[in-house]
Each structure stands twice: as structure tokens, then as C-alpha cells.
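> okay, predicted coordinates and the sequence, questions at the end:
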Amino acid sequence: MTSTADRTELFHALHRPGPLVLPNAWDVASALVVEAAGAKAVATTSAGVAWSLGAPDGDRLQRDLAVDLVARIVRAVGVPVSADIESGFGSTAGEVAETVKAVAEAGASGVNIEDGLGAGQRDVGEQAERFAAAREAAPALYVNARIDTYLRGVGDPADRLGVTLERAARYLEAGASGIFVPGVVDLATAAELAKGVDAPLNVLVWPGAPAVDEFVEAGVARVSLGSGVAEAAYAVARRAAEEMLTLGTYSSVENGIPYGDLNALFQR
């Protein structure tokens, strides 16, 4: 087991040149599965974490529960861990700093902080203050600044690239380490973003999106699946329940990870 400082240094290095490929986890078991598959780091999905702990996504989960889960994952795996902390579990920059400090003390090497607010985005100046507070609270942490312009369809489509690049510049100046722009899977747009952002660029992928290698060619440094893996896992649970309750059969749970293999992941 390496130190937190070593893991954090490694996590920064994994972005340059990349690609850092992250099939996101949401609990200790999924984190161990992702690590065993060969991932160089584990990143949580805020949606999956919230669902697994009994809350909807969208800053509704109690901060302490999120931090506790991060600590559990950090103790379980041997690779760096990045925590999706939504918009920081706080209404003020000071509260965001408290969250980031707690997550860093739990052993995380990075965080995602989003600028989405309701159906739109937080004021860019206010959000920059939140990133500055996060950086001051945890100087070594990798702070991934999520910009929701495309994900939420904010403003005129013709202006989104420029607005996103302006926000990226402000957030990097405030102390962000990288930029995350979910909602972009068009390779030309990804290439323009990568060219215009002076930091590693992260995109979110889903079925039908270009392959990782194509994003790398466009200049993307980090590729995430977000809540996709958790959604797929819960879809298996629903199919299995519906099949058993309606047909009395069990084929939906075929091809699961064998009990012994899964249980062995915990025998560290």
C-alpha cells in the first residue's frame, strides 16, 4: 500500500499524456472489480454512490456518508481514488472547502466538482471562488472542474464552445487541475476543447460514443463512464427480479462473477 501522497502524485501523472480510462465505481465491491480488471485508478460516480446509500443524485446525499464511502474504497484498493462530490456538498465556498478537506483526509487523490445549478449553471465568478477554496483546502489534490454547458444544454448552441472555454480558463486560474465537459462525444468538438484548454480534458462516454482511442487522437486525456456501469448493474437486478417474479426462471443472472472470485477480492 503506497502513501496518500504517492497515490496523489501518481494520479496527477496518469493524466499526462493519458489516456486515463475510468469505468466508474459506486461502492467497495464495484471499486475492487474495476481495479481487478486493470484500471489504473478508481473514480466514483456521484449518482451510483447516492443510489447505493438511499438518496437521489443531485446534492441530496449527506456529506458524511459520501466521505465515509470514499474512505472505505481508499482502504480497499491499491490504486488512486477520485471522488465525485457533485457541486461540493455545500452552498458556500467555505462549505465546499470543508468537503474537499474531508475527502482528502479520507485518502482521495482527486475530486470532481460540477458547476451545474438547477437547469443551468452557477455564476462563473462564484464557481471560481469555490474552486479556489477547494485548492486552498487541499493543495495537492487533483481538482477536476466539471463544466455543464453541454450536458444541460445551456444557452445558444453556437456559443457553447466559447462559453465553455471561458469557464475553463477561469476555473484553471482559480486552481483547478483539469477540465471535465460531459455531454460532448462529437470528436470535432472534443478536439476544439482539447486545443483550447490548457489542462487535461475529461469526457463522459456511453454506448454509441467513439472509442477511447478516437478520443485520444482528438486530444482527450481522460475518459469516464459516469453512472453507466451502475445503471447497467441495476438493470440486471431489475431483469432478474421481473423474470423470477413473472416467469419463475433465472436466466438473467447468468454470466455473473462467480461467488468465489468476487469474495476473493476482499481477502487482502
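Looks like it arrived, so ask away. Residues are numbered from 1 along each chain as shown.

> contacts and neighbour counts: CA atoms only from here.
Noted.

> name the SS class of the closest residue to G120 other than its chain neighbours, please.
Setting aside the residues directly before and after it, G120 is nearest to V154 in space (CA to CA, 6 or more residues apart in numbering), at 6.0 Å. Under DSSP: H, G, I helix; E, B strand; the rest coil, V154 falls in the coil class.

> counting neighbours, what do you get for V154?
V154 has 16 neighbouring residues, counting by other CA atoms under 10 Å.

> pull the contacting residues for it.
120-121, 148, 160 (CA atoms under 8 Å, 6 or more residues apart in numbering).

> okay if I get the residues you listed as JSON lines plus distance to V81?
Output for the contacts of V154, formatted as JSON lines (distance: CA to CA, whole Å):
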{"residue": "G120", "distance to V81": "29"}
{"residue": "Q121", "distance to V81": "27"}
{"residue": "D148", "distance to V81": "23"}
{"residue": "R160", "distance to V81": "31"}
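
> what's around the residue lying closest to D59 once chain neighbours are set aside, how many residues?
Leaving out its chain neighbours, the residue that sits closest to D59 by CA to CA, 6+ apart is F89, at 5.8 Å. Neighbours of F89 under the rule other CA under 10 Å: 22.

> and F89, how far is that from V96?
According to CA to CA, to the nearest Å, F89 stands 6 Å off from V96.

> contacts only, for the residue nearest to D59.
Contacts for F89 (CA under 8 Å, 6+ apart) come out as 59, 62-63, 95-96, 99.

> of those residues, closest to G226?
D59 (16.0 Å; CA to CA).

> and the helices in the chain?
4-13, 28-36, 46-52, 63-76, 93-105, 124-137, 160-174, 187-196, 212-217, 228-246, 259-264 (DSSP state H).

> A further structure is provided below for comparison with the first:
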Amino acid sequence: MTDTSTTPTGTTAAKATELLRLHRAPELLTVVNVWDAISAKVVSDVPGTRALATASHSIAATLGYEDGEKIPLEEMLDMVGRIVRATDLPVTADLEGGYGDAPGTIRRAIDIGVVGANLEDQLKPLAEAASQVEDVVKVVEQAGIDFVLNARTDVFLHAGDRDRGEVLADAVERGRAFLDAGAPVVFVPGFLSEEEVAHLVDAFGPQRLTLIGLPGHPPLARLAELGVARVSFGPVSQNVALTALQTMVEEVHRGGTAPEDTRRLN
């Protein structure tokens, strides 16, 4: 058998296997999302960082686009590729709803070294959404790597004033369908209570649920106890960085200067 451990394909395969292991381990995987090469370098250089995740909203904003697949796929993949090249860590990419061709988009992402991806259901009819997951899983199997498809359902994001129990039941139905279609994990973004998180873990199994970290959410240690696989932070990390920038501008306008604890990171 040919040793591919030092080839691009071998490196991608090894990173994919490691990313899947991180999701399956009982220790909670946290990923602070990045949006360009320098944010990827800064985050990956912090001790304890084990993987990176891109944020589609943040990348779009960086390049002057609104969120929601308004950015051309070529520009999204170009930035994702820059992020992959900026780190030796596994990178999972937020690829929204797949830009009209989820299997093709995932295939192109794998070609540039991405080893996992978020894929939104965008509340498509369940059969259609599950079929899309199946099609992506086929592409992953053809690539021969342990690609971590993070199948996302948007039911809580668009819950409105619906009964929470009904919304939770929808999330369970959709998540189970995506797991049955071959996705290793299911992403349920939104503000969830501890009871709702526990219900989803019971429905999917431990290390199958991923969440977004929001102020007021159950503590990370508690989410780990409940059996959550991963917590990411979406556009929150970019908002934190931009808040620091805005605060500096306000201080300068008051006659001040840069914060004394500013670090040189590039």
C-alpha cells in the first residue's frame, strides 16, 4: 500500500479523522469561528485550540456582502482556502445551504483541504433536506475521508411564537432524519434551555449534537456533562473583535489612545 501520509490527500485524510475523533470524544470540542487568514492564525496559535471553524456570515461581511449566500461561491471558497493554508489544524467550513449544489460545493471544499462543513436545511421539506444530506454523504464516501458533516436545522432560528414543544419535536425529527442519512452530527443553532439541550442529546445520542455559544446559554462544562459534541460561536467572534475596534475608536475620539494591553499578533 502506498504511504500517503505526507501527500496533500493524506494530510487531509488525517485531519478529517482527527476532527471526527474530536467530535466523538467525551470532552466538549469548542471552536471559535474565524473569517480570514489572520484571524485563523491568531486563533490557531492560542494554546488549547484543536480545530478551526469558519463563519459564513463573517466572511461575507469581510468581503462586503450580506449573509445568506449573497457572496459568490468562488469568493467564499477562496477565503476558506486561505484559512486552510494559514493553519495546520483541521478546518470545518460554514457552507450555508450549499449554494445551489451542496454535493458539488462539498466536493470543491474537500479539494482545498476542508474536512468538515455546516450544511443548513433552510427548512426545506424534510424529505428534500434528508436527500441532500444523503447526496453529500455519497460525495464524502467517494473522497474516502472521515468528513464531519454538521447537518444544521433552522427550526429554532425561525420558531417565532410557535409552541416550544412543537419546535423541539421538529428539531428531533429533522435531526434524526439527518443522522439516518449519514451525517455524523446535527447542528441546532438558537437559544436553547438546558432541558431542551438534554432532550436533543437523548434523542440523537451523546456526541451527536452541536450548538452555538450564546450569552446566557448553559455553561460549557454543563453542556459537556450533557453529552454535547461541539460548541461553535458563529459571527459572535467577529463581533467581539469589531467591538474592541469600535471601543478603541471611541477612546481615540475622547483624546485617548490604543489600549495598554494590546498585543502584537501579526
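Perfect, I can see it now. For clarity, every value in this text was computed on a predicted model and none was experimentally measured.

> TM-score of the superposed pair?
Laid over one another, the chains give 0.88 as their TM-score (TM-score structural alignment, normalised by the length of structure 2), with 250 aligned residues with a CA RMSD of 1.7 Å.

> how close does the equivalent of the residue nearest to D59 of structure 1 over in structure 2 get to Q122 of structure 2?
Counting by TM-score structural alignment, F89 of structure 1 lines up with Y99 in structure 2. Look at Y99 of structure 2 and Q122 of structure 2: by CA to CA, they are 12 Å apart.

> now the helices of structure 1 as CSV including mean neighbour count and distance to V143 of structure 1?
Output for the helices of structure 1, formatted as CSV (neighbours: other CA atoms under 10 Å; distance: least, CA to CA, whole Å):
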stretch, mean neighbour count, distance to V143 of structure 1
helix 4-13, 18, 10
helix 28-36, 19, 20
helix 46-52, 21, 15
helix 63-76, 19, 15
helix 93-105, 21, 9
helix 124-137, 21, 7
helix 160-174, 19, 9
helix 187-196, 18, 17
helix 212-217, 16, 21
helix 228-246, 15, 22
helix 259-264, 10, 32
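
> which residue in structure 2 lines up with R152 of structure 1?
In structure 2, R152 of structure 1 lines up with H158, judged by TM-score structural alignment.

> just S177 of structure 1 next, same as before
Under the alignment (TM-score structural alignment), S177 of structure 1 maps onto P184.

> same check, this time on A233 of structure 1
Checking TM-score structural alignment: A233 of structure 1 goes with A241.

> which residues are in contact with that match?
Contacts of A241 of structure 2 by CA under 8 Å, 6+ apart: none found.

> how close does it sit to M248 of structure 2?
Taking CA to CA, one finds A241 of structure 2 at 11 Å from M248 of structure 2.

> repeat for A86 of structure 2
Between A86 of structure 2 and M248 of structure 2 the computed distance is 27 Å (CA to CA).

> spit out the contact partners of T257 of structure 2.
So T257 of structure 2 contacts 248, 251 (CA under 8 Å, 6+ apart).

> next one: A159 of structure 2
So A159 of structure 2 contacts V167 (CA under 8 Å, 6+ apart).

> distance of it relative to R85 of structure 2?
A159 of structure 2 is 38 Å from R85 of structure 2, by CA to CA.

> which residue in structure 2 aligns with A50 of structure 1?
Using TM-score structural alignment, A50 of structure 1 lines up with A60 in structure 2.

> OK, contacts around the aligned partner of V223 of structure 1 in structure 2?
Using TM-score structural alignment, the partner of V223 of structure 1 in structure 2 is V231. V231 of structure 2 is in contact with 28-31, 210-213, counting by CA under 8 Å, 6+ apart.

> try 7 Å this time
Going by CA atoms under 7 Å, 6 or more residues apart in numbering, V231 of structure 2 touches 29-31, 210-213.

> including neighbour count and distance to A55 of structure 2, could those residues go into JSON lines?
Listed next are the contacts of V231 of structure 2 as JSON lines, based on neighbours: other CA atoms under 10 Å; distance: CA to CA, whole Å:
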{"residue": "L29", "neighbour count": "22", "distance to A55 of structure 2": "16"}
{"residue": "T30", "neighbour count": "24", "distance to A55 of structure 2": "14"}
{"residue": "V31", "neighbour count": "23", "distance to A55 of structure 2": "11"}
{"residue": "T210", "neighbour count": "27", "distance to A55 of structure 2": "15"}
{"residue": "L211", "neighbour count": "24", "distance to A55 of structure 2": "14"}
{"residue": "I212", "neighbour count": "21", "distance to A55 of structure 2": "11"}
{"residue": "G213", "neighbour count": "22", "distance to A55 of structure 2": "13"}
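
> for the closest residue to G18 of structure 1 other than its chain neighbours, the count of nearby residues, please.
Excluding its sequence neighbours, the residue lying closest to G18 of structure 1 (CA to CA, 6+ apart) is A221, at 4.8 Å. Neighbourhood size, A221 of structure 1 [other CA under 10 Å]: 25.
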